[in-house]
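*Asks:* Give me a 3D structure for the following:
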Amino acid sequence: EVQNNPEALVTDYLHSVAYQGTALSKSIYGSTANIESMQVVHLKSYIEQNYCGKNIVVCGVGDVDHAELVAISEEKFGHLKETSLPAVNDVVRYTGSEVRVRDDDLPYSYAAVAFEGVAAIHPDFFVVQVANQMMSSWNQAVTGGKFLSSPLARIMAKERPALSYKNFLVSYSDTGLFGCYFVAERDRVDDALFEIQSEWLRICVNCGDHEVQRAKLRLRNFLLDNLCCTNHVFNSLGRSLLAYGRRVSPMELIEQIERVTPERVKSVMTDILYDRCPAIAGYGAIEGSTT
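*Replies:* Alright, predicted model coming up:
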């Protein structure tokens, strides 16, 4: 199933080179050989090492009786140990590098380019989130063309160097990846990459107050829209407790977003992009890429 999802494969390849030699380089999907050789002892070892009190967050959303939730939690999870077996302290290390998996039977080129971003609890996390919103995303089904707010999306819609693109920020506890995934015709990979890099550099030196404000508004609306969905509230609570040890309120998130300024965006993005080695992953019909 994963083999039929180019974006998932490219993301997996990207991590394998960006964090080579560390735990984050390992595939989250596993290999067919590992799945076939899985034994009960492996599952028991995993549960013993990871299913413990410090790794579990119990969340209640809506009309929930706190005392009843505590009682149920104690009944279901009270037997678990507070801490697990000592884990190996694997230091995460970013490495600018490249991997290409060529398959000429595929119709398009699928690629991602990324730089080391920021961790989820980094002070500049929301600055990079705003920059991510400024890059936006686009595909051929999007209408609007020259009226799109993102300069990169307008170029993609007009000149079609790529069939689609999606900027991303993936943040972990102590590192992150800021980059862009795109799909292009086999002879236009370099054109697409040029436009993406040009927009990144433009943000570093010439992002205006109006587009920063627009990106902040889009990010704020995205966060608030998620509060309407119970599943998103659950995820938000769990992530906040694991990352910060407390719940981060929506108002606190909005305040952090509002503190972002164009000068800060340019400064942080320059630190991330300027004179840094990217990690690149390509899959499919990539023979036309010379970058």
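*Asks:* switch to C-alpha atoms for all contacts and neighbour counts from now on
*Replies:* Will do.
*Asks:* All the strands of this protein, in order from the start?
*Replies:* 98-102, 109-116, 137-139, 164-171, 176-184, 279-284 (DSSP state E).
*Asks:* who does the fifth one touch, helix- and strand-wise?
*Replies:* Strand 176-184 sits against strand 109-116, strand 164-171, helix 189-206, with contacts defined as 3 or more C-alpha pairs under 8 Å, 6 or more residues apart in numbering; DSSP states H and E.
*Asks:* In the first one, which residues are buried?
*Replies:* Right, the one you point to is strand 109-116. Of all the residues in strand 109-116, those buried under the rule 16 or more other C-alpha atoms under 10 Å are Ser109, Tyr110, Ala111, Ala112, Val113, Ala114, Phe115, Glu116.
*Asks:* isn't the third one right up against Ala281?
*Replies:* Yes - if you go by C-alpha atoms under 8 Å, Ala111 and Ala281 touch, sitting 5.5 Å apart.
*Asks:* Let's compare: structure for the following, please.
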Amino acid sequence: MTDTMPHVETVTVGVWFGVGSRHEPLAANGVAHVVEHMLFKGTPTRDAFAISAEIENVGGHLNAYTSREQTTYYAKVLKEDLGLAMGILADMVQHPLFDEGELEKERQVIIQEIGQAEDTPDDIVYDHFLATAFPGQRLGRPVLGTADIVGSLPRTALMDYVHGRYVPANMVVAAAGNVTHEQVVELAARLFTDLPTGEAIQAEQALYQGGEFREERDLEQVHLLLGFQGLSNTDPDLYATLMLSTLLGGGMSSRLFQEVREKRGLVYSIHSFNWSMADTGVFAIYAGTGPESTGELVPVVCEEVRRLARSLTQDEVSRARAQLKASQLMGLESTTNRAEQLGSQMLSHGRYIPPAETVARLDAVDLDAIAACADRIFASKPTLTALGPLEGLESYDDVAGRLVA
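*Replies:* Modelled structure (predicted):
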């Protein structure tokens, strides 16, 4: 997949795999993320220093990430260095050494990363939220894994994961910038010749359940997530959901920001988000507040959620549409954003969705569609997750009762 931008001097190129922590064996939670780290640690022709130095010698940079549904390796370089970048990516993906010494060091690095996440309540609260929304399921397990599992993952677990999942059927090569499609096709055909064969891996079906998780911590703030079952990334109502999230808690003019922060001063940070996956999704509101404000905050948030579908205005809908359209179009100025859209959309939809199509779909969403979407989402069983001093937080049943119209 390519997106040619002849007016720029750079190119972002990457390899997108449609596998992540949802596709791990249960006993190897965290292996996808460990593999991502280890691909930077050397091949038969490049050690870890050479991998980074070759890119940085030409002023480029190399990065990667692991999510629950995909793993991505990408580089941004000047246009004349496309071949170098693709050569390094192809070498990393196809010929990782998984050296035992490097693996032992990287296990300790990732265990430190897990500890850092645990010490960051506004980060780890999201892991607890998904574990509560999807209990006992791969989707609810943390991307980083656990210290116990990561600390004992054998080299064979990494090799099995790569050989079974880093296959062409799960893979997209995408580039955006000053590049032609023919360049990328020729380089990919020449460089990606040692991939293992295999079929696309299917994730287990997710089953949203909802519920509650609370953890008392000695913190200055209470970190809250209140969420519901959302929509998959192929649901016809997805664009209505994006607009719903934007007008509820997507900016400084949103209902939650205005009512909770500006009018009442109950929080520093509050926002809503919609996270869509292949077969399900979550719609949630995050807030961080002082323990003395928790008792007032939660009822106010619930009231805003409860009354939203009945009180939408055309001005709000127009503003949310403009925000989303502007965000989409502004993202086109970045080669990395455009490459990310190519890779992710090809994995999710089997095709690239042109910006004009996205804008047209947003234009087609009206007030009634958003109201119907709100009724659909907020009718699901809520998921409540909270970390911090929780004396002021009322019971789950009381919170759920406040959401009933």
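*Asks:* Can you work out which residues contact both of Ala111 and Ala281 of structure 1?
*Replies:* By C-alpha atoms under 8 Å, 6 or more residues apart in numbering, Ala111 of structure 1 and Ala281 have these common neighbours: Val10.
*Asks:* returning to what we had before: want to throw the helices and strands packed on strand 176-184 of structure 1 into a markdown table with distance to Phe222 of structure 1?
*Replies:* Shown next, in a markdown table, are those (distance: least, C-alpha to C-alpha, whole Å):
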| stretch | distance to Phe222 of structure 1 |
| --- | --- |
| strand 109-116 | 23 |
| strand 164-171 | 15 |
| helix 189-206 | 21 |
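*Asks:* Between these, which one is closest to Ile28 of structure 1.
*Replies:* strand 164-171 (14.4 Å; C-alpha to C-alpha).
*Asks:* now the angle from that closest one to helix 189-206?
*Replies:* On the basis of axes from the mean of the first three to the mean of the last three C-alpha atoms, to 10 degrees, strand 164-171 of structure 1 is oriented at 60 degrees to helix 189-206.
*Asks:* Can you name every helix or strand that strand 164-171 of structure 1 contacts?
*Replies:* Strand 164-171 of structure 1 packs on helix 125-135, strand 137-139, strand 176-184, going by 3+ C-alpha pairs under 8 Å, 6+ apart.
*Asks:* Make TSV from those and add mean neighbour count to it.
*Replies:* Below are those laid out as TSV (neighbours: other C-alpha atoms under 10 Å):
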stretch	mean neighbour count
helix 125-135	23
strand 137-139	20
strand 176-184	24
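*Asks:* Val260 of structure 1: which of these is closest?
*Replies:* Across these, closest to Val260 of structure 1 is helix 125-135 (C-alpha to C-alpha), at 5.8 Å.
*Asks:* Contacts for the closest one next, please.
*Replies:* 117-119, 150, 152-153, 167-169, 199-200, 203, 211-212, 215-216, 218-219, 256-257, 260, 264-265, 268-269.
*Asks:* Which stretch of structure 2 lines up against it?
*Replies:* Residues 238-248 of structure 2 are matched to helix 125-135 of structure 1 when aligned by TM-score structural alignment.
*Asks:* That stretch vs structure 1, average offset?
*Replies:* When structure 1 is overlaid, stretch 238-248 of structure 2 sits 0.5 Å from its aligned residues on average, using mean C-alpha distance after the TM-score superposition for structure 1.
*Asks:* buried sites along stretch 346-363 of structure 2?
*Replies:* For stretch 346-363 of structure 2, using 16+ other C-alpha under 10 Å, the buried residues are Met346, Leu347, Ser348, Tyr352, Thr358, Val359, Leu362.
*Asks:* quick one: that stretch aligns where in structure 1?
*Replies:* Going by TM-score structural alignment, stretch 346-363 of structure 2 sits over residues 241-258 in structure 1.
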